[in-house]
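Asks: give me a 3D structure for the following:
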Amino acid sequence: MSTTEVPPAAAHDGGHGPDHVWSVDEHLDDILGAVRPLEPIELQLPDAQGCVLVEDVTVPVALPPFDNSSMDGYAVRVADVADASTEFPAVLTVIGDVAAGSGGADALTVGPGEAARIMTGAPLPPGAQAVVPVEWTDGGSGGGPATAFRAAGANPEDSTGEVRVHRPAKDRAHVRAAGSDVKAGDTALEAGTVLGPPQIGLLAAIGRATVLVRPRPRVVVMSTGSELVQPGEQLAAGQIYDSNSFALTAAARAAGAIAYRVGAVTDDADELRATIEDQLVRADLLVTTGGVSVGAYDVVKEALSSVADEDEPGSGVDFRKLAMQPGKPQGFGSIGPDHTPLLALPGNPVSSYVSFELFVRPVIRALMGLADVHRTTVRATLAADGPLGSPAGRRQFLRGTYDAAAGTVTPVGGSGSHLIAALAHADSLLVVPEDTTEVAPGAEVEVVLLTQ
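Replies: The predicted structure follows:
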């Protein structure tokens, strides 16, 4: 269930009239001010990957929990091998084997002139001070060290005899000390940590089977438009392939969400409302593309603009004009009994993707409970053949490629909101402020990195 608290559309317009042009920052602040992180839940480790930890995790048992060998070899006393050399090896009596997981280390005590055959990860037996790798010995049978060691290790009954050690070992050599990784009482992971594979591994290593996290948000993405056809189908006259739902579903997953793509909905308001209502059961966030401008077939506005007055009191979607290019028409509000947030994005491919990066991605990160919801921004020098023009009063987002080593950004493609091929080759957004109508080559500009 979503825990966002989105006010009714009538109160959610910030007191602005229908003709008010919102700035990018106003719109984003309004959205983030209404979104609350999802409620924490306890999950099994395999299900917690990608989630955000809610509480500090303390180490209950030191890791490793006991002194153990980092090599296959022999546990010895340092004094017994202090003068060992190839010409004059130290000859030690092998008193037994210590295997990883055997728990039999305490049954052996290494005394003067003695050694215990030991495997990687096995506990260091009492009396032993170091481990000599098998490669430093004759393997215990007077032959090649590895062959003899494996042969003896394969036969537990043949665990005694002699071993010749050809090199001295320092105290604690090849011994992993108890608590050398983390100590009991240490903080293993702090609240706010995103659980990736290494973090999941650490939790398992300290014995945690479950963990308290904020779940990954469930995001439902749908495109609107009777002209849209699914990839793989035959195009008829006037039709295009639906790319937005694929791109935004992938973007939602990359942001950390569990994303569901819904096939394109035709330009029918009743069908769209029915589809959205069907999806509410599995959505913490709804994202639509298309149908938010002022055309005759802008079905998203038609379907949702009156929802606050009908089935779900207290919910609704406010449609706005933003001072940005691309992405001027936007919608934001909530729908359904749980007031599930809905962001309505424009339908042009570049407009929808830029809008996702600016508004939807931060919402996903906020639902996850992350402190920093924004992409990394840097300053870079514009590398272009000529000046870039930008409309007065609008913040423009151009596609670019960023060269970190050179500190430059190069525009890719033009400013058209349909140029999806250029978007596919971009790794950043080049930002031109509202009060700037031209940027000369060599000027410093703000760059939003799409990969960080």
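Asks: CA only for contacts and neighbour counts going forward, please
Replies: OK.
Asks: the closest residue to residue 447 other than its chain neighbours and residue 445, how far apart?
Replies: Residue nearest to residue 447 in three dimensions, not counting chain neighbours: residue 430, with 4.8 Å by Cα to Cα, 6 or more residues apart in numbering. Plainly put, residue 430 is 7 Å away from residue 445 if you go by Cα to Cα, to the nearest Å.
Asks: Proceed likewise with the subsequent sequence, for comparison:
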Amino acid sequence: MSLSCFDPRFGERMLSVDEALSVLGESLAGVMRTPRSERVALAQAPGRVLAETVISPLDVPAQTNAAMDGIALARASLPDPASGEPLSDHCELSVIGSSLAGHPWTGRALAAGEAMRITTGAALPAGADTVVMQEQLEYRSTQGEGEAGERVVIEGVTSIRRGQNVRQAGEDIAHGSQVMAPGQWLTPAAVGVLASLGLAEVAVYRPLTVAIFSTGDEVTALGETLSAGGIYDANRFNLVALLRDQGIEVLDLGILSDDETSVSAALRDAATRADMVITSGGVSVGEADHVRSALAASGELALWRIAMRPGRPLAFGMLRGTLAADASSSGQVPFFGLPGNPVATMVTFLQFVLPALRLLSGQQRLAKAEASASATTLAQWQAPRLQLIAGETLRSRAERVDYHRGQIVLDDQGRQVVMTTGRQGSGILTSMLLAECLIEIPAGCATLHAGEPVMVQWLGSRGIV
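Replies: Coordinates of the predicted model:
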């Protein structure tokens, strides 16, 4: 496609968030390729993206077993409440042995009127179909009564159901079933499932490499003396942390001055070394903002203004460059020029960069596609949305989407409501430190009153913080 922020569909106006996602999706579709894969030990897999289909080599659990300590028996050995006959609420069975976790019973099958001690996780002996928990039992020895052995008295017999407290073989994962598909983000839970299959290693996609740098003569490196009018480079460290949290390899190119020539050279170099390039600062309309013009000289600009707050000035396009290590590269490297204000940097990363990274890294969609959803939309790779109740009145400008930083609290009625974290300026980075979510006030809504429903984007695992 021809990249242009002056697409006839949009003219020169600011794009809505949905329109920007559509442009991004269409642009990225043209450079999509299957990431290279490698095999790693399972201990090294957390945070990676699965590159193979996993078929279970066994049943999980491998055998029918007890879900708690107690006795195993056949329910048919107990009085049947359906018989219509008067019943006692306790009965007594003979105990013939024990089945322990890792040491199953290897003797004969249980006969009518017999039971077996069993521990949690131990295999059910042949002839048993039910486990009665330890709290309902009382054991007594039969020594001196003309027989050697043990008997157990069971209380609450009428409440015992056939199959209770029993985990069936394969009830979690059946032998031969598909467990995971390529694109699965390997969370701790996913790694645990793979371990339960006995897999010592797994194929994963190689992580993307993203080059980042900050721009601006006022931006000061950590450890240096802060000059008059200077600021320390928080954005680059924010981005490094955000990217590494997603399993991305970071190529940190430091801080560039407000000089179009140096910015252009850095973009050209980065496009030969990374799968994506991200900058912060230098994308608005100030006379010292050179990133947009440098991008125009090194590639193509697709969009640069979005009707949102914080984060209106955001440049996206394609740099000309082919990774030397990847002959399958299309010759175009996605570029994001993020705003310079630190909160705007983080919010635009969440809305646009994070979904793009998830798409390009081969991750599965986070939600099932709706029948009406566009195949190129990135919305399904965004952070999860929840509907909560506004705990205070929220105000916005009707012509844009506003993202307030929020916390979830209990109101005086015991309901979960969402409140802002205080001052919401795009330079108040501590508002992100306190945030559990982003409160999304849609375009067209100037005021959202306390007690009304509101959508929030959750900033938890695999979100932004």
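Asks: re earlier: neighbour-wise, which of residue 430 and residue 445 of the first structure wins?
Replies: residue 430 (26 against 17; other Cα atoms under 10 Å).
Asks: on the three-state scheme, that one is what?
Replies: Following DSSP: H, G, I helix; E, B strand; the rest coil, we place residue 430 of the first structure in the strand state.
Asks: list the contacts of it.
Replies: By Cα atoms under 8 Å, 6 or more residues apart in numbering, the contact set of residue 430 of the first structure is 396-400, 409, 411, 445-448.
Asks: same thing but at 7 Å, please
Replies: Applying Cα atoms under 7 Å, 6 or more residues apart in numbering, we find residue 430 of the first structure in contact with 397-400, 446-448.
Asks: okay if I get those as JSON lines plus secondary structure and distance to residue 370 of the first structure?
Replies: Below are those laid out as JSON lines (DSSP: H, G, I helix; E, B strand; the rest coil; distance: Cα to Cα, whole Å):
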{"residue": "397", "secondary structure": "strand", "distance to residue 370 of the first structure": "25"}
{"residue": "398", "secondary structure": "strand", "distance to residue 370 of the first structure": "27"}
{"residue": "399", "secondary structure": "strand", "distance to residue 370 of the first structure": "27"}
{"residue": "400", "secondary structure": "strand", "distance to residue 370 of the first structure": "27"}
{"residue": "446", "secondary structure": "strand", "distance to residue 370 of the first structure": "24"}
{"residue": "447", "secondary structure": "strand", "distance to residue 370 of the first structure": "22"}
{"residue": "448", "secondary structure": "strand", "distance to residue 370 of the first structure": "19"}
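Asks: let's have the residues you listed in JSON lines, adding distance to residue 226 of the first structure.
Replies: Formatted as JSON lines, the contacts of residue 430 of the first structure follow (distance: Cα to Cα, whole Å):
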{"residue": "397", "distance to residue 226 of the first structure": "28"}
{"residue": "398", "distance to residue 226 of the first structure": "29"}
{"residue": "399", "distance to residue 226 of the first structure": "28"}
{"residue": "400", "distance to residue 226 of the first structure": "32"}
{"residue": "446", "distance to residue 226 of the first structure": "38"}
{"residue": "447", "distance to residue 226 of the first structure": "36"}
{"residue": "448", "distance to residue 226 of the first structure": "33"}
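Asks: which two among the residues you listed are spaced furthest apart?
Replies: The span of those, defined through Cα to Cα, is set by 399 and 446 at 12.1 Å.
Asks: can you find the partner of residue 197 of the second structure in the first structure?
Replies: In the first structure, residue 197 of the second structure lines up with residue 206, judged by TM-score structural alignment.
Asks: that older thread, and which of the contacts of residue 430 of the first structure is nearest residue 69 of the first structure?
Replies: Nearest member of the contacts of residue 430 of the first structure to residue 69 of the first structure, counting by Cα to Cα, is residue 448, at 48.7 Å.
Asks: show me where the stretch 351-465 of the second structure has strands.
Replies: 385-390, 394-395, 401-410, 416-420, 437-441, 447-448, 453-458 (DSSP state E, counting those that start in this stretch).
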